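In: Pasted the sequence and its predicted model underneath.
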Amino acid sequence: MPLDKNFFTDVYEVVRLVPKGRVTTYGAIAEYLGTKSSARMVGWAMNSAHSTSDVPAHRVVNRQGLLTGKHHFATPQAMQQLLEAEGIVVENDQIQNFDKLAWYPAKELL
């Protein structure tokens, strides 16, 4: 499947809006973009985001608050370190108080 650069650009625009100290999910971004079933493609976009330094990719986790994208960072600990620098507690690769920290663009960006 060819990569859709316009979709990736749209994903990056949404991720740039995630407030510091909050996280969102692949599925929440897909839903906001009107493609609810494309959470995996959002993941592909995030995997490529590391070449775009102004995209806070560390703020995107899976629907359970797990750091499933951590292996795409420079080191396996980098994603957690970036989140912790923003005051987010991570234990065993999972965001603590995920329900309180989750940011859903479809609700927040009305």
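Out: Perfect, I can see it now. Residues are numbered from 1 along each chain as shown.

In: Going by C-alpha atoms from here, please, whenever you check contacts or count neighbours.
Out: Noted.

In: Endpoints of stretch 19-27, how far apart?
Out: Chord length of stretch 19-27, first to last residue, is 17 Å (C-alpha to C-alpha, to the nearest Å).

In: ok, and here's another one to check against it:
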Amino acid sequence: MKDENFFEHVWEVTRQIPKGRVTSYGAIAKVLGVGNLSRMVGHAMGECGKANPPVPYYRVVNSSGHLTGDPSSADKRQQLLEEEGIEVKNLKVQNFKKVFWDPVKELNYE
């Protein structure tokens, strides 16, 4: 994986998260072989508005299921998750372990 393509790789993994499921910044970093770069995954999410096709950025949460990132978009992210059947209370995904999608187990990503 080349550094200049990092955001594109993050977005590609994110596009594969099934509707009604979430994953974490760290899980995406891990499947990309850079487990210590979860913050960079967060930066990629912040830039995904430029991505085409669109990226379901709202399906990426922190490792405890909290909606993190830009506080001004938290309500919108919660709304989008709830529209997919994911329960969110106090900016935290409920039943996190049940709805967690692990890209390391689901993808053979290189």
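Out: Structure's in. What do you need? Predicted, not measured: the structure shown is a model, and the values here were computed from it.

In: Look up how far Asn108 of structure 2 lies from the residue most central in space within structure 2.
Out: The centroid of structure 2 falls nearest to Val60 when counting by C-alpha atoms, centre = their mean (2.1 Å). Distance, Val60 of structure 2 to Asn108 of structure 2, using C-alpha to C-alpha: 19 Å.

In: what about the helices in structure 1?
Out: For structure 1, the helices defined by DSSP state H cover 5-15, 26-32, 39-48, 78-85, 98-101, 105-108.

In: Find me the equivalent region of the fifth one in structure 2.
Out: Just to be clear, that refers to helix 98-101 of structure 1. Mapping helix 98-101 of structure 1 onto structure 2 (TM-score structural alignment) gives residues 96-99.

In: count of neighbours near the spatially closest residue to Val104 of structure 2 that is not a sequence neighbour?
Out: Nearest residue to Val104 of structure 2, sequence neighbours excluded (C-alpha to C-alpha, 6 or more residues apart in numbering): Val31, at 5.0 Å. Using other C-alpha atoms under 10 Å, the number of residues around Val31 of structure 2 comes to 20.

In: Residue in structure 1 paired with Val31 of structure 2?
Out: Checking TM-score structural alignment: Val31 of structure 2 goes with Tyr32.

In: what's the distance between its match and Thr52 of structure 1?
Out: For Tyr32 of structure 1 relative to Thr52 of structure 1 (C-alpha to C-alpha), the value is 21 Å.

In: Was I right to think Gly85 of structure 2 contacts Arg59?
Out: No: if you go by C-alpha atoms under 8 Å, Gly85 of structure 2 and Arg59 don't touch, sitting 11.8 Å apart.

In: higher neighbour count, those two?
Out: Applying other C-alpha under 10 Å to Gly85 of structure 2 and Arg59 shows that Arg59 carries more neighbours, namely 26 against 13.

In: tell me the contacts of the closest residue to the more buried one other than its chain neighbours?
Out: Ranked by C-alpha to C-alpha, 6+ apart and with sequence neighbours excluded, the top spatial neighbour of Arg59 of structure 2 is Val22, at 4.6 Å. By C-alpha atoms under 8 Å, 6 or more residues apart in numbering, the residues touching Val22 of structure 2 are 59-61, 99-101.

In: Next, count neighbours for Ala44 of structure 2.
Out: Neighbour number of Ala44 of structure 2 under other C-alpha under 10 Å is 20.
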